[in-house]
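A.B. asks: A predicted structure for the sequence below; I have some questions about it.
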Amino acid sequence: MPSLRTHCIVAILAGLIAAPTLAQDKPIRVLVGYPAGGTSDIVPRLIAERVKDRLGQTMVVENRVGAAGQIAAQQVKAAPADGSVLLFTPFAATVIAKFTYPKLAYDPDKDFVPVSFAGHTPIALAVGPQLGVGSLRDFSGWAKANAAKASYGSPAAGSAPHFLGLLFAREAGIELVHAAYRGSPPAVNDTAAGHIAATVTVLSDLLAPHKAGRIKVLAVASEGRSALAPDLPTFRELGYGNVVGTTIYGYHAPAGTPAAVVARLSEAINAAVRAPDLASRFADMGFDPVGDGAEAYGRLLAAESAKWGPIIKASGFTASD
């Protein structure tokens, strides 16, 4: 007959095993700091549809737009550390913000734990048809001849596309005035309408309007030609070897979330990212899915901080700009 001591040990162990489980009585909320229609919004919605089958509970995506993704990040920081609220974001809010906001309302390295590296998409530059330019060289010449009109939009001030645009301008010896938008769609629309000369943003947000003829992508900031658009040249092959950049997307949980919960979420999300039926959807968007775990994602974020920190500091930009 089991002793009282044995019963106590079993009860304690059962409690420890059960403690980190996800709450089944409420959906998992995924906060996104960008508006509907862009990669930051569409990708987590596609993933959410498939996570339900693996976790047995609903995943709901909610947009909390503003401050270059920081509003969503702040809300996740303040959320319960139980896996019920996650942040899906490009690395603007978790890497770049560290170098651009002296009074950032959260510490990206201490207030969150990485959950999953969902994937990435290279950054690209596109112009509107009204410019009449067909190449990056043509655009550089146009910008020199039309300095008062030479502008470019990005999804947000302090985003990777913002700084990649500055990097290109420096390398090309031209001046480009930056216009910050609330996400890619309005920047693309203004480029197509001729309100601004160009847009620098993730390739995934440019492919559809490029194929439709509304805008023209001139160069992609990947190491080599993107498998998503192999007909598009890279900045590097056009003579701008330092203009290389990709936007990383991933999931984060509030600091203190139990490791077992993070592991379960990571496994379910990564399996959804790699779902065969999503491959073509992601390809059409220009999104390269990865589905890496928490540890690998953490190492990647550290490497990106080491890369972008010096570039941002050299630009002299701060959030007050």
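C.D. replies: It's in. The shown structure was predicted, so the numbers you read here are calculated from the model rather than taken from an experiment. Numbering: from 1, shown residues only.

A.B. asks: Please count neighbours and contacts with C-alpha atoms only from this point.
C.D. replies: Fine.

A.B. asks: Buried residues, stretch 230-244. List them.
C.D. replies: Within stretch 230-244, the residues that count as buried by 16 or more other Cα atoms under 10 Å are 233-236, 243-244.

A.B. asks: now those in JSON lines, with distance to I96?
C.D. replies: Putting those into JSON lines (distance: Cα to Cα, whole Å) gives the following:
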{"residue": "P233", "distance to I96": "26"}
{"residue": "T234", "distance to I96": "23"}
{"residue": "F235", "distance to I96": "22"}
{"residue": "R236", "distance to I96": "23"}
{"residue": "V243", "distance to I96": "17"}
{"residue": "V244", "distance to I96": "16"}
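
A.B. asks: here comes the other one, which I'd like you to weigh against the first:
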Amino acid sequence: MNTTRRRLLGAAAALTATPAFTPASAQGWAPTRPIRFVVPFAAGGATDVVARVLAERMGERLGQPVVVENRAGSGGNIGVENVVRAPADGSVILMGTTGTLTINQHLYPSMGFDPAKDLAPISMAFATDHVLIVNPNVPAHTAQQFLAWLRANPGKASFGSAGAGSSTHMVAELFRAAAGVEVTHVPYRGSAPALNDTVAGNVQFMLDQLPSAIGQIQGERVRALATTGPKRTSQLPNVPTMAEIGLPKAEATSWGAVMAPHGTPAPAIARLNAVLKEALADPKIQERLTAAGADAVSSSPEELQRKIAQEIETWGAVVRDARITVN
């Protein structure tokens, strides 16, 4: 995965160029009714947490409520398809993720839509580390102890995820391969129910996104053993990284981006991009995202389009190499 990691962070060829979006064009559009902000996962997960922080500020700036709507299922495909089929007039947007925008098409050959073609990029929104958490009943207080326990009990431990092919599944597969352990995957309809079952002990561990897990970690309902980013997070300064525990190939980050249906007018894309950039540059918003375990990240539509194109290719290779399938 070292090569894959470098490719994820490097430059890549762009898809067909999109029209330029300028501040001037942004001034020519304003919503005339509330905007639906679709989150393709259950409420309470990392994607949902960030979407709700941004929706509040966007509504203030746009003069219309931005209402978060959770539409979970099929690894996020149900929510994405809802946006793909929605009117392309700026009234519906999506909080897309690494999984829904770049991985699912390699797992679901009959989705009936193509995220790269049927959605229009607006802006990046956030990036976040994942964190290895275990139920407190697991007999391990450090990552090294946990690895030793897994290796001594092959096939007995299970981990939860937001669904087959989700980022919480993919990152856990990287961990499994890097650690050389045998564990069982248990998919859920979103990261929140998977986290709940980790807390309950129905699964032993999870590699959840930090925003959704941080509350349970701080409440000592789960134990954090390692994070997946390139450096320690300020939220958990005493928790080592995967590289620090000897698993550099398990390093990974997830991200979220705001999208609209393909064909959404350029002035609407430009206005939404400008509002998002303003929100993500606000120290108060950044503080709220940091408190939730996420880093604010904005981009132009063109930059986001290039990123999506790159990661479609990269994660496709990961899916094939790991032979990941969905039922």
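C.D. replies: Nice, I can see it. Computed from a predicted structure; not experimentally measured.

A.B. asks: After superposition, what is the TM-score?
C.D. replies: The TM-score (TM-score structural alignment, normalised by the length of the first structure) is 0.89; 303 aligned residues with a Cα RMSD of 1.8 Å.

A.B. asks: Helix, strand or coil: sort out V30 of the first structure for me.
C.D. replies: At V30 of the first structure the chain is in strand, as set by DSSP: H, G, I helix; E, B strand; the rest coil.

A.B. asks: That one matches what in the second structure?
C.D. replies: In the second structure, V30 of the first structure lines up with F37, judged by TM-score structural alignment.

A.B. asks: go on, A296 of the first structure?
C.D. replies: By TM-score structural alignment, A296 of the first structure lines up with E303.

A.B. asks: hey, where'd the strands end up in the first structure?
C.D. replies: 28-32, 59-63, 85-90, 112-127, 151-154, 177-180, 198-202, 216-220, 246-254, 288-292 (DSSP state E).

A.B. asks: deepest of those, which one?
C.D. replies: Of the strands of the first structure, the one with the most neighbours on average (mean count of other Cα atoms under 10 Å) is strand 198-202, at a mean of 31.

A.B. asks: quick one: contacts for M124 of the second structure?
C.D. replies: By Cα atoms under 8 Å, 6 or more residues apart in numbering, the contact set of M124 of the second structure is 255-258, 297-300, 304.

A.B. asks: Tell me how far the residue positioned nearest the centre of the first structure lies from Q70 of the first structure.
C.D. replies: Centroid check for the first structure by Cα atoms, centre = their mean gives P90 as the closest residue, at 1.8 Å. Separation of P90 of the first structure from Q70 of the first structure (Cα to Cα, to the nearest Å): 11 Å.

A.B. asks: P233 of the first structure and A227 touch, don't they?
C.D. replies: No. Counting by Cα atoms under 8 Å, P233 of the first structure stays clear of A227, with 11.4 Å between them.

A.B. asks: what do we get in the second structure for F91 of the first structure?
C.D. replies: Under the alignment (TM-score structural alignment), F91 of the first structure pairs with T98 in the second structure.

A.B. asks: Could you check how many residues crowd around its match?
C.D. replies: Close neighbours of T98 of the second structure, defined as other Cα atoms under 10 Å, add up to 20.

A.B. asks: swap in G173 of the first structure?
C.D. replies: 12.

A.B. asks: Report the contact partners of it.
C.D. replies: Applying Cα under 8 Å, 6+ apart to G173 of the first structure gives no contacts.

A.B. asks: What is the equivalent residue in the second structure for it?
C.D. replies: Aligned partner of G173 of the first structure by TM-score structural alignment: G180.

A.B. asks: so how far is A172 of the second structure from that match?
C.D. replies: As judged by Cα to Cα, G180 of the second structure and A172 of the second structure stand 12 Å apart.

A.B. asks: R306 of the second structure too?
C.D. replies: Noted for R306 of the second structure: a distance of 26 Å to A172 of the second structure, by Cα to Cα.

A.B. asks: okay, the two: which has more neighbours?
C.D. replies: With neighbours defined as other Cα under 10 Å, R306 of the second structure and A172 compare such that A172 has more, 26 against 18.

A.B. asks: Burial check on the closest residue to Y101 of the first structure other than its chain neighbours, number of neighbours?
C.D. replies: Leaving aside its chain neighbours, Y101 of the first structure sits nearest to A319 (5.3 Å; criterion: Cα to Cα, 6 or more residues apart in numbering). Using other Cα under 10 Å, A319 of the first structure has 14 neighbouring residues.
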